[in-house]
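J.: Got a predicted structure plus its sequence, pasted below:
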Amino acid sequence: MLTKTYGSAVQGVNAYTITIEVVVSQGTLFYVVGLPDNAIKESQQRIEAAMRFRGYNMPRTKVVVNMAPADIRKEGSAYDLPIALGILHASQQITTERLGEYIIMGELSLDGELRPIRGVLPIAIQARKEGFKGFILPRENAKEAAIVNNLDVIPVTTMQEAVDFLEGRQDIEPLRIDTRDVFETEANQYAADFADVQGQENIKRALEIAAAGGHNVIMVGPPGAGKTMLAKRLPGILPPLNLHEALETTKIHSVAGKLGAGGSLLGTRPFRSPHHTISDVALVGGGGNPQPGEISLAHNGVLFLDELPEFKRTVLEVMRQPLEERRVTISRAKVSIDFPANFMLIASMNPCPCGYYNHPDKDCVCSPGVVQRYLNKVSGPLLDRIDLHVEVTPVSFDEMTQPRPAERSGTIQQRVSEARKRQAERFKDMPEVHSNAMMPSQMVKDVCRISDAGRTLLKTAMERLGLSARAYDRILKVSRTIADLAGTDDIRIEHLAEAIQYRSLDREGWAG
């Protein structure tokens, strides 16, 4: 007897429906065909043990399981449940006409209980798109799937519950949640606040400008100056996620298995801080079945690289293209997958190996030339993609103990959001451009026009400070953002002057 059940395979951040055909006929042995990996081939042992525990029998005849289309690689143990139900139906141990109405996914334990799986959100989106009535899946994943409206999400705990539901012996109420209500509840809930940071007003200002224009930032300063503390608070001043961004971000984290049991819609911008020992593949994504890397997990949020020169040079260099294109393409012999990677890069570093070059109180013990060699660990092309260079100095005792409360993140966020609205209006006819930092070079001359006095100031600064040519566009983009924060249409002298001071690493002789 031929039985068909339906599962799903995830490639990149999209899902593809898989038809699981099961035939039980005369003969022996168990076959799984259709490009399954080892985890699927091993499913026979889990399925047989689960069937026996729940009172069913594994057919002692020939069982052929075909997973179509055969040219898509299927991976993981999430196909256990649809294969088991297909075998039970093909061997006439269960009778139901509802198998074809549902996408079915779930990993079986040996006692027939279901374990959570990855990539539930894109699977649910695809199931609704293809007109399936519902999605039968482990209970731990139900909230994530229920984000998708107009799809019956049937949470089950065991294989037996799935059988009873399909045969009509047990009614399971589909899980329904109000996506907008969940989003509004979770949105903008950040534990860290800029009000916790005393002093460092110039660094807060730089981060506000970065948030307003989507600019990348590098902070250079001695140990203990507060670089990490400030970076962790940056997501709290970025404009709140909209529902589309939240769904897009949740989808990536779902595929990577980062939502956890009971996870639902992400309402806050992600903050990823990988260790400097990270590999190229872990940062940009990849693997046999390509998975999103840290830069994709930071999509619509912040990627923080602490102690930037300690990262392997090859790791840093693979970020250059994603920083420009806002996506990363993973190519394999049979497949090419795009992962979104629209993130803000925040980097920090000590000014030298000992950490005290240019320190106001402590002496640097590094030998001549060491500071420049340390800085040279970060390549020029990567620095070219970082708009703001900020020097962080230690906070004095008086600043740490001042009674006046610091400005809260919510207040800064309002100013940032207003600046982003001006940019949204400016780039409304360009769907790929959302902020000043994303502005292509050919637009800079039109959008970032400066007066004759401003042109003279910029020329003088580039000559006297020894600024490189690559700093020119960056200064204009940052000054445009500063003008947006000030609510002015024109870029004024003071806006240019402030932008110029954020190119310290471009100055000739900065590191001696």
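T.: Noted; the coordinates are in hand. Numbers count the residues shown, from 1 in each chain.

J.: only C-alpha atoms for contact and neighbour calcs from this point on.
T.: Will do.

J.: Return the distance of stretch 113-124 from the chain's centre.
T.: For stretch 113-124, the separation from the chain centroid amounts to 19 Å (computed by Cα atoms, centre = their mean, to the nearest Å).

J.: same check, this time on stretch 73-90
T.: Worked out by Cα atoms, centre = their mean, stretch 73-90 lies 30 Å from the chain centre.

J.: quick check, Asp230 in a helix?
T.: Quick fix: residue 230 is Leu, not Asp. Yes. Under DSSP: H, G, I helix; E, B strand; the rest coil, Leu230 falls within a helix.

J.: For it, the count of nearby residues, please.
T.: Leu230 has 19 neighbouring residues, counting by other Cα atoms under 10 Å.

J.: same check, this time on Pro381
T.: Burial of Pro381 is recorded as 11 neighbouring residues (other Cα under 10 Å).

J.: who's in contact with it?
T.: By Cα atoms under 8 Å, 6 or more residues apart in numbering, the contact list for Pro381 reads Arg320.

J.: What helix or strand is it located in?
T.: In this assignment (DSSP states H and E), Pro381 forms part of helix 380-384.

J.: other SSEs contacting whatever helix or strand comes next after that helix?
T.: Next along the chain after helix 380-384, taking DSSP H and E as the criterion, comes strand 388-391. Here strand 388-391 touches helix 201-213, strand 217-220, going by 3 or more Cα pairs under 8 Å, 6 or more residues apart in numbering; DSSP states H and E.

J.: Next one for the comparison:
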Amino acid sequence: MGFATTAAVALTGMEGHLVEVQAQLAASVPGFTLVGLPDAALAESRDRVRAAVLSTGIEWPHRRITVNLSPASLRKSGSAFDLAVAVAVLAGHRLLPAPGLDRVVHLAELGLDGRLQPVRGVLPAVAAAVGAGLSDVVVAAEDAAEAALVPGARVHGAAHLADVVRLHGGDLAHEPVVGAVSRPRPVPARRAVGDLADVLGQHEARLALEIAAAGGHHLLMVGPPGAGKTMLAARLPGILPDLTDDEAVEVTSVHSVAGTFDPGQGLLRRPPFEDPHHTATPASVVGGGSGLARPGAVSRAHRGVLFLDEAPEFSPRVLQTLRQPLEAGELVLHRAGGAARYPARFQLVLAANPCPCGMAGTDAGAGCGCTSLARRRYLGRLSGPLLDRVDLHVRLDGPTRADRVLGSAGESTATVADRVRDAREAARARHAGTTWTTNAELPGPWLRDRLRGEAGLLSRVERQIDAGVLSLRGADRLLRVACTVADLDGREVPTVDDVDTALVLRTGEHRG
């Protein structure tokens, strides 16, 4: 009887769990059993492994083979266990030296011809392995660059199962014939980043965009078609600062699991930008899929921007599912295969027309045939609880003739980005020693205690609460915006004018 073990990693959301892959070969009726709660894709690895071993020129053992994935109580999914299963079987058949294999992690899918194929989630999987004390990792050649991003990992990239056999000291009777076909890694094309100088006029909206970037605040823009809502939203990532090292690893891990990461570019250092179409389903926006849920647009936008253009046209189910991540900064998706937890701390930017036809309140508004009821119903699709979580509400008008003919270019992205960076650094220094990195994350009780000593600072906010203009949640968000306005102007503590500016940008109410 032969027995051998090696290691693999099972991902549950972003969390990696070390799995011991045990293979036992008994002198009995030939067969191949895979146990340990595998899903359908993993159960099919029996056929892939057998074909890959035969394609490598190794005789398949005619024994009763049992492979156990331990711990057996943890659900395993995907094809990333193929290589570990093959190595454990070959070691149990005495074709590979068994000592030390239990300290090596194998992560790759096997083709029928023995080629190693890349898999999703290599970065968080390797990070989990290194964190558990297993530094030696064998992956497909296409995944080697991604795995090498994990500090402390000793990565071995292999193109074929034969390379893995030789790596572990095994012998081959002859070299396998390997086809030249390779599977390209699907990576989305990078979008072009425009400059804020391209936006004509819209001074209040540009100010709101800068404040949103400096404090990590959510933003709603309402205006007619052509006012510049989409242009402004697309330029928000350009004025955001680069991700920190920890944030870059976190964001890159999400995109690795989602299969949208190009390892050739290294860690993702720029904030991501996601703009799903208004026909997107809830599963594509928040995450979903059979078995264990995959990350959706809200998680791919982690530490970046989620832009919903024509927001009232989105399904109400999609809009309501945003409420949890807006508050918690993460998503927990429960499926039959288990619960997956994904980070989702993004900046939400909503854009909407003022009415179904979009012409209300414009110079061409005389041609608007929408009734007042139709207008209310249209914007009413954005529920009160959702809008209460959006810090900045801005109404845009179409560019005037003066803007179009005589308007000079506004400040560039680089100029605004410098101010945003300085404001973020001031906030980060002030919050040193806490888990908060932006003003948008500040808890309400801490804010109120900090500002209570400022004479008259909170009285304006309290009057708005008494008048029903602001909820308690809205008041906290308004104070966070006031802190950001102060940071942009170089002040440690916001003033009454900063609170009034925040109030105007949230409610449109001017000082009185």
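T.: Yep, that arrived. Since we're looking at a predicted model, the values are computed, not measured.

J.: now what about the TM-score between them?
T.: Taking TM-score structural alignment, normalised by the length of the first structure as the basis, the two superposed chains have a TM-score of 0.88; 489 aligned residues with a Cα RMSD of 2.8 Å.

J.: Dump the helices and strands packed on strand 388-391 of the first structure to CSV, plus distance to Glu75 of the first structure and mean neighbour count.
T.: Output for those, formatted as CSV (distance: least, Cα to Cα, whole Å; neighbours: other Cα atoms under 10 Å):
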stretch, distance to Glu75 of the first structure, mean neighbour count
helix 201-213, 39, 22
strand 217-220, 39, 25
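
J.: closest one to Ala419 of the first structure among these?
T.: Ala419 of the first structure lies closest to helix 201-213 among these, at 5.9 Å (Cα to Cα).

J.: can you tell me what part of the second structure that closest one aligns to?
T.: Aligned by TM-score structural alignment, helix 201-213 of the first structure falls on residues 203-215 of the second structure.

J.: quick one: the residue most central in space within the first structure and Ile252 of the first structure, what's the gap?
T.: Geometric centre of the first structure, nearest residue: Leu297, 2.1 Å, by Cα atoms, centre = their mean. Applying Cα to Cα, to the nearest Å, the value for Leu297 of the first structure to Ile252 of the first structure is 6 Å.

J.: and if you look at Ala246 of the first structure?
T.: 10 Å.

J.: These two - which one has more neighbours?
T.: More crowded of Ala246 of the first structure and Ile252, by other Cα under 10 Å: Ile252, with 27 against 19.

J.: what helix or strand is the counterpart of the more buried one in the second structure on?
T.: In the second structure, the residue paired with Ile252 of the first structure is Val254, using TM-score structural alignment. Element membership for Val254 of the second structure, per DSSP H and E: helix 245-258.

J.: What is the mean deviation of that helix from its aligned residues in the first structure?
T.: Compared with the first structure after the fit, helix 245-258 of the second structure shows a mean deviation of 0.9 Å (mean Cα distance after the TM-score superposition for the first structure).

J.: Residue in the second structure paired with Cys272 of the first structure?
T.: Check again: residue 272 of the first structure is Arg, not Cys. Using TM-score structural alignment, Arg272 of the first structure sits opposite Glu274 in the second structure.

J.: Can you report how many residues lie near that match?
T.: 21.

J.: That one and Gly407 of the second structure, how far apart?
T.: In terms of Cα to Cα, Glu274 of the second structure sits 31 Å off from Gly407 of the second structure.

J.: who touches the residue mapped onto His359 of the first structure from the second structure in this structure?
T.: Residue pairing (TM-score structural alignment): His359 of the first structure is matched to Thr362 of the second structure. Shown in contact with Thr362 of the second structure (Cα under 8 Å, 6+ apart): 224, 397-398.
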